[in-house]
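Asks: next comes the sequence, and after it the predicted model I'd like to discuss.
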Amino acid sequence: MGFIAEGNTLNWDDAQKHVAYIKEHGIIQFLHIYNNNKDRMNDQFKWGDEVEYILVRKDKETGETKLSLRSHEILDILLIQEKKDPNNCEFLWRPEYGRFMVEGTPGKPYVGLGRQLLSIEDSLVKRRQEVVKYLKQDEHILTFAAYPRMGTKNFTNPPGETRGKVAESQFLPDTVINPHFRFSTLTANIRQRRGKNVSINIPMFRDTNTPAYLDHQTYVSPSKSATDPYNQPYNIYMDAMGFGMGNCCLQTTFQLSNIEEARSVYDQLAVLSPLFLSLTASSSIFKGYLSDIDVRWTVISQSVDDRTDEELGVKPLNQSKMVINKSRYDSIDSYISRGSSLRSEYNDLNLVYDKDIYKQLIDGGIDELLAKHYAHLFIRDPLVIYSDKITIDDAKNADHFENIQSTNWQTVRFKPPPPHSDIGWRVEFRPMEVQLTDFENAAFIVFVSIILKAISDLKLNFYIPISKVDENMKTAHTRNSINVGKFYFRKSLNGSSPNTGNVENEYELMTINEIFNGKGNDDFVGLIRIIKDYITSCKFDDETNTLLSKYLSFISKRASGELLTMSSWTRKFVDSHPDYLHDSVVSQKIQDDLIQASVDIVEGRRKEPQLLGDF
């Protein structure tokens, strides 16, 4: 969830008085970090993963499954060991936005590749078991990307009243929000800065009996401005941060050897982000309706969109400095590598950035690309300000920098070293949806770790214009994009980009199957073949090679369509359910059966060859 501290948080009326100060000193803090670490070299390859879980509870009398709002109670127990001996914990546990969520990471980073890869799946299994120890008899822990009936009547246990003071949502009670004050402050301040509730709108799946205005609980603004939903047909409308930040993801973070390697890897992973979003698609039901998208990303993006009408371009600029073209949760807007493969033509978006911040960075010795990157991030306001942490030592702290850095939730994040730490320059890979089983999550964690090392060691070049990456993000959202979508991708992945010639000749539209499994000829062999060859060059032992072959085979079959994504499997489950009326409604009974089937799959009582094959 990002930067969490203890202290008193300010409401938006009080917080905005300190915005300019926080921004200025956030950049000063970054400049201290940069100057202390810019020449840092030869850091060890260390990395880790973050997995988010949800808790559900089945009512013994009714058989209905609801979200269990007890994660903070379980987290208090899980944190006891860390408080006793923080340097010797097998796992680290952190709060997430929802009172039904918990995040687990390895206690110490993985180091290198090789036999280390054999421990990833075991770590995930043990993490799940660690939480299970503290569940009640009728509770389960699931790695579900999006809870299907979030926002329907009485979807939590215990139930709560809607239209609370924090979210003011007509669908979500404030009781779904983690009790840590950071989360409620973030929720309220996004709404207050924006001047109204967030407005999340996604297309509904149009089945044979789906009425045009099925989701009739649509907010109608008195102004009926273009940014408000108003009688939109085949639309699913949601109105609170919890609809997005209550979703779960799978993330990986990598420490690279130096700043230049980290900048290069950041760029290459940004291009891969839409592809992995499509590969891991796990979210097809929102607010009890089948949607026409397969992933959660846009829901989260809209759920934390704090832009005012002026920043959205709906009203002329008066109080705001600039029109901002994206939410603060979105894909990146610029590449930052200083390597020879980056052509200026690839940075083809009209980058919106704060000119004063840019000058402050340039005057501080930062190069143009990195200065624009951070000047772009700092167009956002800090949303959670701690009253007792405003005046701090900029040479020793990074609180103001992290306040804005950690609330730019983009597909990849470039992470400087923390002050006075042995941690180096890092890159966080953020687009993947969490998978149902530990095997699937382990496969993607391992695959990303290997492809990242291959990027550096083989000098792989995935660059395409960043506008095409944005188009790929849109494609990744579409229903069954893994099989029917076409994504822009480079024709040749080796070597530097040519400095001349039309960049449009460097890429073309390909399917996910072609990108990962190749085109059946030597002109484009696909990412799986490249990774297999790279693994061979690494000379791993037989046991490691056997496991990696298993993971690669699974991902290859997912990319080819032989195995279904969780989104596609979920759609098939709903479509074949005897209670489904082909009207896009996912009833309580359908959801109960879906969750029970998922629990049975995770616990080994149910085989689903369409989803997992013989893995």
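Replies: That came through fine.
Asks: use CA for all of it now, contacts and neighbours both
Replies: Will do.
Asks: count of neighbours near I555?
Replies: Burial of I555 is recorded as 22 neighbouring residues (other CA atoms under 10 Å).
Asks: what's next to the helix or strand where it lies, contact-wise?
Replies: Following DSSP states H and E, one finds I555 within helix 542-560. With contacts defined as CA atoms under 8 Å, 6 or more residues apart in numbering, helix 542-560 is touched by 114-115, 117-118, 279, 443-444, 446-447, 482-483, 512-513, 516-517, 528, 535, 563-565, 612, 615.
Asks: cutoff 7 Å now
Replies: With contacts defined as CA atoms under 7 Å, 6 or more residues apart in numbering, helix 542-560 is touched by 114-115, 118, 279, 443, 482, 512-513, 516-517, 528, 563-565.
Asks: give me the helices and strands touching the longest strand that the chain contains, please.
Replies: Criterion DSSP state E: the longest strand present in the chain is strand 46-58. When contacts are defined as 3 or more CA pairs under 7 Å, 6 or more residues apart in numbering; DSSP states H and E, strand 46-58 packs onto strand 65-68, strand 101-106, strand 110-111, strand 139-142, strand 250-255.
Asks: adding distance to S334 and mean neighbour count, write those strands out as a markdown table.
Replies: A markdown table is the format used below for the helices and strands packed on strand 46-58 (distance: least, CA to CA, whole Å; neighbours: other CA atoms under 10 Å):
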| stretch | distance to S334 | mean neighbour count |
| --- | --- | --- |
| strand 65-68 | 39 | 25 |
| strand 101-106 | 29 | 23 |
| strand 110-111 | 29 | 16 |
| strand 139-142 | 35 | 21 |
| strand 250-255 | 20 | 24 |
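Asks: any idea which of those strands gets closest to R57?
Replies: strand 139-142 (4.3 Å; CA to CA).
Asks: what about stretch 599-615, how long is it end to end?
Replies: Its start and end residues considered, stretch 599-615 measures 17 Å (CA to CA, to the nearest Å).
Asks: chain center to stretch 398-417: distance?
Replies: 14 Å (CA atoms, centre = their mean, to the nearest Å).
Asks: contacts for it?
Replies: With contacts defined as CA under 7 Å, 6+ apart, stretch 398-417 is touched by 2-3, 22-23, 25-27, 29-30, 33, 266, 270, 273, 328-332, 377-378, 380-382, 419, 423-431.
Asks: filter those residues down to the buried ones, PyMOL style.
Replies: To isolate the buried subset of these in PyMOL, counting by 16 or more other CA atoms under 10 Å, use the following:
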select buried, resi 22+23+25+26+27+29+30+33+266+270+273+328+329+330+331+332+377+378+380+381+382+419+424+425+426+427+428+429+430+431
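Asks: out of the contacts of stretch 398-417, which sit inside strands?
Replies: Short answer: those in strands (DSSP E) are Y329, D330, R426, V427, E428, F429.
Asks: let me have the residues you listed in TSV, adding distance to E506 as columns.
Replies: TSV is the format used below for these (distance: CA to CA, whole Å):
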residue	distance to E506
Y329	29
D330	25
R426	29
V427	26
E428	27
F429	25
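Asks: please compare the first structure with the one that follows:
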Amino acid sequence: MGLLSQGSPLDWEESRKYADHIRKHGIIQFLNIYNKVKERQKDVLKWGDEVEYMLVELDDKDEKVRLVLNGEHVLDTLQEKGEKINPNHPTLWRPEYGSYMIEGTPGQPYGGNMSEFNTVESNMRKRRQEASSVLNPNETLCTITAFPRLGCPGFTQPEFRPNPHKNGNSRSLFFPDEAINRHPRFGTLTRNICRRRGEKVVINVPIFRDERTAAPFVETFPEDDGEAARAVLPDHIYMDAMGFGMGNCCLQVTFQACSINEARYLYDQLAVFCPIVMALSAASPFYRGYVSDIDCRWGVISASVDDRTQEERGLKPLKNSKYRIFKSRYDSIDSYLSCCGEKYNDIDLTIDEEIYKQLLSAGIDKLLAQHIAHLFIRDPLIVFEEKIHLDDENESDHFENIQSTNWQTMRFKPPPPNSEIGWRVEFRPMEVQLTDFENAAYVVFVVLLTRVFLSYKLDFLIPLSKVDENMKMAQKRNAVKEGMFYFRKDIFKGCSQVLDGAASAQNGLESDGGNEEYTLMSIDTIINGKEGVFQGLIPILNWYLENMEVDVDTRCTILNYLKLIKKRASGELMTMAKWMREFVAKHPEYKQDSVITDKINYDLLKKCDRIAKGEEQCPELFGNPVNRVE
């Protein structure tokens, strides 16, 4: 969740007074870090995953499922039993936005040894067992992206009513402040986003139109003071709080590169894969008790933290705001960082010109300077009174204040001051999966891609505007089967080695409006290949594995993971989103009206729990039982 400073948070009116101070010193801190480590080479390639979990109560008597607002106690207990008594404990636990959420990571990063792929799933399983062991008997740990009835009456345990009045943090009609983590960062973020924006956040998700869905689908809200009525769109599910986005769960991977240039290369190449992997991992079709017409959370979370004023959104002429800003601060990246990516930077980039010139004059190259100057058009959303005046040589809180609240598909992360940690990139678009097997499969798939990128110097870059179009496509219902995505035809051009069949795979291509570099492909073609169109990522990864020294157990584990990715891409296996949709559609209580009742939700989450614990097989999601890592 980013920077977690301790202290006394200022309200928005006080915080905004320090915005220029924080930007000024944030840039100084960045330059100090950069100048110390810009020549740093030969850092070991390390990586680690982050899994976010929900704490859930299964009420068998009333047949209801509720989110348990006990994350802080669970987190304290896990840390007391783990890292606080053993710095080498195999798991680490951190807070997340929801008071019903926790985040787990491996205790130490993984390295470059291929055999470490064989430990990812077992570590994830250890995290699940650890956290589950401190829960009450009727509670369980759940890895679902979006709780289907989040924001419905009585969705929390204990139950709290929302506070839509002016003294609430989110002033939501649906989401109580008690469901927000009690760390001062989270409530202050929630409140200051609304204060800066000048109104509550607005989230409108298209409703899935079933046979008996109301037409038009229009909701009214008794406690509305008029703000919701102005914001809601017909045939859309309306939500009004940061919790509807940041209260979802995801799966992320962070990589340490051996140098800044390698980190920039990985950042760019992985950015192209963000929409592809997001569609492959689609797992969130339900919002506020309704069936939606999208399969991924990305647009929801983007809107949930959109602090732009009406002027910044282009709804009014610029008067009090400095910039027209085209995206939320939670969105896709706006510029590539490597020299290879420069010619594909075709998105209008709003930057702070003064900061840009300052960075250039300090010796920062144009691409990195514009990236930082773009991040720094944003205001700091949370300022701690004790953290205003810092030692810029040895601290980076002001830089991280801005950096960590630009929640983009990829994050480029300089080393912390005076640290052995190197240059890192974070891959952020994946939806969390139901089981440890699936989550491990997606993580290993992405990590293997980076190994192949680096080994063969592959080039997947396309114009960034096309990546943005892919992001929109990836969120649509059943995009993994029905969507077409812009993708590069020749990924081997200029690389150090050419894989067998690479040249022949480029024959017979249809161009996109005469373009020679990229065309529209299905995810099946991108992942599995299609003769005469594209070789496919899985065949490339298999070729890579055949040329690596990999022990039998690890090879078997990796191949099982790749088999899952392959079959999800082809449609032979369902995404989590499709499986959940079919479960609801077939439920005896479902009335084809797009409504998810308490009973439907209970039965769905009960089944999810059994599958996650290995008590029930789910061939639609996994195929035949696989050899899991023990």
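Replies: Cool, the structure landed. The shown structure was predicted, so the numbers you read here are calculated from the model rather than taken from an experiment.
Asks: give me the TM-score for these two chains.
Replies: For this chain pair, the superposition-based TM-score is 0.96 by TM-score structural alignment, normalised by the length of the first structure; 605 aligned residues with a CA RMSD of 1.7 Å.
Asks: returning to that earlier point: and for the helix holding I555 of the first structure, what span of the second structure is it aligned with?
Replies: Across the second structure, the stretch matching helix 542-560 of the first structure (TM-score structural alignment) is residues 552-570.
Asks: what's the mean deviation for that stretch versus the first structure?
Replies: Superposed on the first structure, stretch 552-570 of the second structure shows a mean distance of 0.8 Å to its aligned residues (mean CA distance after the TM-score superposition for the first structure).
Asks: could you give the number of residues near T62 of the first structure?
Replies: 7.
Asks: what about it, which SS state?
Replies: Here T62 of the first structure is recorded as coil under DSSP: H, G, I helix; E, B strand; the rest coil.
Asks: what's the spacing between it and Y147 of the first structure?
Replies: T62 of the first structure is 19 Å from Y147 of the first structure, where distance means CA to CA.
Asks: also K108 of the first structure?
Replies: 30 Å.
Asks: so these two - more neighbours on which side?
Replies: Each of K108 of the first structure and Y147 has its neighbours counted (other CA under 10 Å); Y147 has more, 26 against 15.
Asks: for the residue nearest to K46 of the second structure when sequence neighbours are not counted, list the residues it contacts.
Replies: Excluding the flanking residues, the one nearest K46 of the second structure by CA to CA, 6 or more residues apart in numbering is G111, at 4.5 Å. Residues near G111 of the second structure by CA under 7 Å, 6+ apart: L45, K46, W47.
Asks: how much space between G111 of the second structure and N88 of the second structure?
Replies: G111 of the second structure is 16 Å from N88 of the second structure, by CA to CA.
Asks: repeat for F186 of the second structure
Replies: Taken as CA to CA, the span from F186 of the second structure to N88 of the second structure is 29 Å.
Asks: can you check D609 of the second structure too?
Replies: D609 of the second structure sits 30 Å away from N88 of the second structure, going by CA to CA.
Asks: okay, those two: which has more neighbours?
Replies: Higher neighbour count among D609 of the second structure and N88: D609, with 21 against 12, using other CA under 10 Å.
Asks: whereabouts in the second structure does stretch 263-272 of the first structure align?
Replies: With TM-score structural alignment as the criterion, stretch 263-272 of the first structure aligns to 264-273.
Asks: average distance between the matching stretch and the first structure?
Replies: Looks like 0.4 Å for stretch 264-273 of the second structure (mean CA distance after the TM-score superposition for the first structure).
Asks: contact partners of that stretch?
Replies: With CA under 7 Å, 6+ apart, stretch 264-273 of the second structure has contacts from Y336, L337, S338, G341, T409, M410, F412, V425, D459, F460, L461, V467.
Asks: neighbours of the nearest residue to the last one once chain neighbours are set aside, how many?
Replies: With CA to CA, 6+ apart as the measure, V272 is the residue that lies nearest to V467 of the second structure, at 6.1 Å, once sequence neighbours are left out. Counted with other CA under 10 Å, residues neighbouring V272 of the second structure total 26.
Asks: just to revisit the earlier point, give me the buried subset of the contacts of helix 542-560 of the first structure.
Replies: Buried among those (16+ other CA under 10 Å): L118, L279, A443, I482, I512, N513, F516, N517, I528, L563, L564, T565.
Asks: now do the SS call for whichever residue in the first structure pairs up with S172 of the second structure.
Replies: Matched by TM-score structural alignment, S172 of the second structure corresponds to S169 in the first structure. At S169 of the first structure the chain is in coil, as set by three-state DSSP.
Asks: roughly how far does Y100 of the second structure sit from H73 of the second structure?
Replies: Counting by CA to CA, the gap from Y100 of the second structure to H73 of the second structure is 10 Å.
Asks: scratch that, Q157 of the second structure is what I was asking about
Replies: Per CA to CA, Q157 of the second structure is found 14 Å from H73 of the second structure.
Asks: more neighbours: which of those two?
Replies: Each of Q157 of the second structure and H73 has its neighbours counted (other CA under 10 Å); Q157 has more, 17 against 13.
Asks: give me the distance between that one and G71 of the second structure.
Replies: 12 Å.
Asks: count the neighbours of N439 of the second structure for me.
Replies: 26.
Asks: so it: helix, strand or coil?
Replies: N439 of the second structure ends up helix, using three-state DSSP.
Asks: what's the match for it in the first structure?
Replies: Counting by TM-score structural alignment, N439 of the second structure corresponds to N441 in the first structure.
Asks: so who does L520 of the second structure touch?
Replies: So L520 of the second structure contacts M484, F485, Y486, F487 (CA under 7 Å, 6+ apart).
Asks: S321 of the second structure: what's it in contact with?
Replies: S321 of the second structure sits next to E311, E312 when contact means CA under 7 Å, 6+ apart.
Asks: all strands of the stretch 401-550 of the second structure, in order?
Replies: 407-408, 410-413, 424-431, 485-488, 518-521 (DSSP state E, counting those that start in this stretch).
Asks: Throw those strands into a markdown table and include distance to N261 of the second structure, thanks.
Replies: Output for the strands of the stretch 401-550 of the second structure, formatted as a markdown table (distance: least, CA to CA, whole Å):
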| stretch | distance to N261 of the second structure |
| --- | --- |
| strand 407-408 | 20 |
| strand 410-413 | 11 |
| strand 424-431 | 11 |
| strand 485-488 | 22 |
| strand 518-521 | 25 |
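Asks: among those strands, which comes closest to D392 of the second structure?
Replies: strand 410-413 (17.3 Å).
Asks: what range in the first structure matches that closest one?
Replies: Taken onto the first structure by TM-score structural alignment, strand 410-413 of the second structure occupies residues 412-415 there.
Asks: and stretch 351-370 of the second structure, by the same measure?
Replies: With TM-score structural alignment as the criterion, stretch 351-370 of the second structure aligns to 353-372.
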